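**Q** Give me a 3D structure for the following:
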Amino acid sequence: WGGFLMVLPVVFYSALPFYRGAWRDWKNRRVGMDTPIAIAIVMTFIAGIYSLATNAGQGMYFESIAMLLFFLLGGRFMEQIARRKAGDAAERLVKLVPAFCHRLPSYPESEAIEEAAVVRLNIGDTIVVKPGEVIPVDGTVLSGESEVNEAMLTGESLPIVKRPSEKVTAGTLNTSSPLIIRTDHTGGNTRLSHIVKLLDRALAQKPRAAELAEKYASSFVFGELLLAIPVFIGWAWYADAHTALWITVALLVITCPCALSLATPTALAASTGALAKDGILISGKQSLETLAQIDDVVFDKTGTLTKGQLSVSRMLHAGRLNEIQALAVAQALEQQSEHPIARAILNHTLSDGPVSALDVKVQQRVNRIGHGVSAQIEFDGETQVWALGKAAFVSEIAGHLPEAFAHIDHTGGIIFLGNQSGFQTAFLLEDQIKDSAAEMLQNLKQHGIRLHLLSGDRQAAVAQVAQELGLDAYRAEATPEDKLAYVENLQKQGRKVMMIGDGINDAPVLAQADVSAAVATSADVARDGADVVLLNDDLNVLPVMMEQARRTHQIIRQNLTWASAYNLVAVPLAVFGYVTPWIAALGMSFSSLLVLGNALRLLKTKKAV
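**A** Take a look at the predicted model:
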């Protein structure tokens, strides 16, 4: 009677999760892992009450129920800890954004500060973020210069300098001095919220291997319930009902396929969380599984392998201007432009000295989109019409292109500066290859992966990048349709293809590839459709991701092998009566914890070798 009273809260409270799970499965017309556990608990409790009522004095397995549930709930508790540890990346990101901020309601007329809730900020509001504070919104710096630590989002350990007109992201840390920021995006529209949604989607989806394991586990449970009937009848006939009961209960408990069902999702959750720490978001349903099988990686050029930022590599002269004078005039012409070529001219510096000391007066500036810019300029005691842009545009003012400029051997872009006296200077532009590209590609090659370059850029520029980086194949002047056909052709050859791009024109081919990846600076449509989003510009994370995918595949196989072997050994032992219910619970819990422990090894990524 004492055992009966003490087991009541165990049966009617502690076992509720198993009853709910079994009832949910019953309503959905399926059998799950909770079904045999619930049946075993109820059977044992009813048998114990019967023995108590008839004063049988034996076969009252009240203590076995308590011990069974202790091990089962202990195992589930450990499982929840493991899952939370593996999937806490999204939770950490959410906590990055502060609840309150300093708003400047009257800026720029006044810099009076008032406290405001971040959730009540609107687009266009102005805030100030002091040193040591987390930036609460996506916005644009209006005033101030500081360093911002973006490691929480991108994994980049070095602070990034932020100046007026540059963008900042919610969740990043202002480290040096105050920044006045205009709010561009708030709440669910920030980049941080987008990342959290991707993580949630990845953790909620069930990959193909997990679905197959769950389907197999459901069939296994159904077979286990069918097997329990002849086992009970056989032991009741061979021995007695009490013996048949505890053997059947032990069979139902020890063969619960918890380890089998945990083998895949736990490993995938651990890898997803670990990669998120390195600035790699896995959002596609089958991505980690497919990554382990990739044969070919196809890269876009501009913004992916290259920085996507033009710079002036050389200046060639055909007139009487020196470098300082030519650059001063060119910068004066481009002063009001945000075009990438204008940025390259304006950011260019000379070792000979600053150009700001020269007096260049610009009047009547005319910008012809796609061709160049012209203006009347007073410079060096003369007033002339100057032009900067394509050769045909400049020649309208400067006359014929001189022989020195007609055959320039340069694979990048060229723009010309001229005036009414003729062509003066040629600016040779190039898009620099990312610092991490060569090492990353070499690492992928060592693993037998073929490397391709697909770009809409000119033949000479694409060929130079492909040759410099040692790529296996390339295609220049490719339209979105050409890129799509290229990847489809590889897939027809039985190759598994990963495509890495950043532009809107890459969206179709990203969707076609077996695995698609978008880099940090990608267009929104490219990021939204990609299976993998790389949050920083360090391409060395690609080999790390591939290595992690291979490790994940290996550990899933280990887990499935162990779970299957355990059940093959446990079923005969339970059927022949060598296992008591509490030992069955211990064995099942130990099996699940072993699978979890093996999967948690994936919480740390390893560098590819």
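
**Q** Only C-alpha atoms from now on, for both contacts and neighbour counts.
**A** OK.

**Q** Pick out the residue nearest the middle of this protein.
**A** L281 (1.0 Å; CA atoms, centre = their mean).

**Q** Look up how far A236 lies from that residue.
**A** 56 Å (CA to CA, to the nearest Å).

**Q** the strands in the stretch 151-300 of the chain, which residues?
**A** 160-162, 167-168, 173-174, 179-185, 280-282, 296-300 (DSSP state E, counting those that start in this stretch).

**Q** can you list these in JSON lines and add distance to V532?
**A** Shown next, in JSON lines, are those (distance: least, CA to CA, whole Å):
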{"stretch": "strand 160-162", "distance to V532": "24"}
{"stretch": "strand 167-168", "distance to V532": "22"}
{"stretch": "strand 173-174", "distance to V532": "25"}
{"stretch": "strand 179-185", "distance to V532": "23"}
{"stretch": "strand 280-282", "distance to V532": "5"}
{"stretch": "strand 296-300", "distance to V532": "13"}
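
**Q** Now show me the structure for the sequence below, then we'll compare the two:
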Amino acid sequence: MFLETLCKINHMFFDKTGTLTQGDFSLLKCITYGSYSEAECINLAAQLEQYSEHPIAQAFHQQQQAHLNLSAVKNMPSQGLQAQYQGHVVKLGNALFCQVETPLKSGEQVIYLTQGSQLLAAFELGDKLRESATEISDYCHNEKIETTLLTGDISLKSEEVAELLHINHVIKGVTPQGKLHHLQQAQKKDKVLMVGDGINDAPVLAAAHISVALATGTDIAKNSADVILLGEDLQKIITLRQLAQKTRTIIKQNLAWALGYNLLIMPLAILGYVPPYIAVIGMSFSSLIVVSNSLRLLK
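**A** Okay, here's the model as predicted:
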């Protein structure tokens, strides 16, 4: 069933951050708006990000300075982080989550830091595209497989990645439940393969016809997936599908040969036209052909 479904895949869904991109974020710029200095905003963001497993947190790991007393910390998948600090609610995340009315127009991913209703800072974060992302995208187009970028990121970076890879559809700024809804709608008419790596991808990885998680992904993503890539090379998905197609062809060839041989030899042996020992030798030879044909997959 798995083999046949993999061969019939005609729609691939991709997460963006950490899947099509390397997920190796760096802090490019910090723009402050409130009374906090740049160093204070970066430190506050770093203190919040220590409660997150998202790749964005890596950009702040080396930025921690003085310890801050944060309480009631909440991690909101695909949105950001929230905590209590000095009697106020502080948020770090996308523009929608932080209720930023005029988001920055940037080609990079941007997250915001707010305290109550006050915008404190905006952070521009750099992330590079995986080299293998182009290969998997080209393969999908050559095989007439529809592609969709499914991401919680609401920045212009999503459109930029989709344009570079010629992805058919972009669905951005969605929660894990939103991702699941879009995938289930697609599965009503398509055989869907989902590729992801994060906590917010777990529901769609579990629900997809076939799901693939990267080895660098979170534990919950890997536990929810059907296949775990041993590494970060997305071209292995191509190898996986091509191997499935070759395996299906070999199985059909073996079944056709075994069925044809038995339909030909058995009646002749029953009628006495073929001596029993010849039929036995022929059966052994037939088995050798089937095994030898299967061994071609090792190439």
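
**Q** Assuming the best superposition, what's their TM-score?
**A** Superposed pair, TM-score by TM-score structural alignment, normalised by the length of the second structure: 0.74. Supporting alignment: 266 aligned residues with a CA RMSD of 3.6 Å.

**Q** circling back to that earlier point, list the residues that contact the residue nearest to the centre of the first structure.
**A** Each residue near L281 of the first structure by CA atoms under 8 Å, 6 or more residues apart in numbering is listed here: 195, 198-199, 272, 275, 532-535.

**Q** Could I get those residues in TSV, plus columns for neighbour count?
**A** Output for the contacts of L281 of the first structure, formatted as TSV (neighbours: other CA atoms under 10 Å):
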residue	neighbour count
I195	22
L198	22
L199	24
T272	27
L275	23
V532	23
V533	27
L534	26
L535	24
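
**Q** and N567 of the first structure, which of the strands of the stretch 151-300 of the first structure is closest to it?
**A** strand 280-282 (32.3 Å; CA to CA).

**Q** matching residues in the second structure for the closest one?
**A** Aligned by TM-score structural alignment, strand 280-282 of the first structure corresponds to no residues of the second structure.

**Q** residues in contact with the nearest residue to N505 of the first structure once chain neighbours are set aside?
**A** Nearest residue to N505 of the first structure, sequence neighbours excluded (CA to CA, 6 or more residues apart in numbering): P480, at 5.7 Å. Shown in contact with P480 of the first structure (CA under 8 Å, 6+ apart): 505-506, 508-509.

**Q** Which of those sits closest to R495 of the first structure?
**A** V509 (15.1 Å).

**Q** Which residue in the second structure occupies the aligned position of the closest one?
**A** V509 of the first structure maps onto V204 in the second structure, by TM-score structural alignment.

**Q** Its match in helix, strand or coil?
**A** helix (DSSP: H, G, I helix; E, B strand; the rest coil).

**Q** which residue numbers in the second structure go with the longest helix seen in the first structure?
**A** Longest helix in the first structure by number of residues (criterion: DSSP state H): helix 541-575. Counting by TM-score structural alignment, helix 541-575 of the first structure lines up with residues 236-270 of the second structure.

**Q** May I see the buried residues of the matching stretch?
**A** For stretch 236-270 of the second structure, a neighbour-count test (16 or more other CA atoms under 10 Å) marks 237, 241, 243-245, 247, 250, 254, 257-258, 265 as buried.

**Q** thinking again about what came up before, can you put the contacts of P480 of the first structure in CSV and add distance to A66 of the first structure and neighbour count?
**A** Listed next are these as CSV, based on distance: CA to CA, whole Å; neighbours: other CA atoms under 10 Å:
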residue, distance to A66 of the first structure, neighbour count
N505, 62, 17
D506, 59, 25
P508, 57, 15
V509, 57, 25
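
**Q** Which element, helix or strand, includes K307 of the first structure?
**A** Element membership for K307 of the first structure (DSSP states H and E) is strand 306-317.

**Q** and D197 of the second structure, what does it touch?
**A** 15, 18-19, 213-214, 216-218, 221-222.
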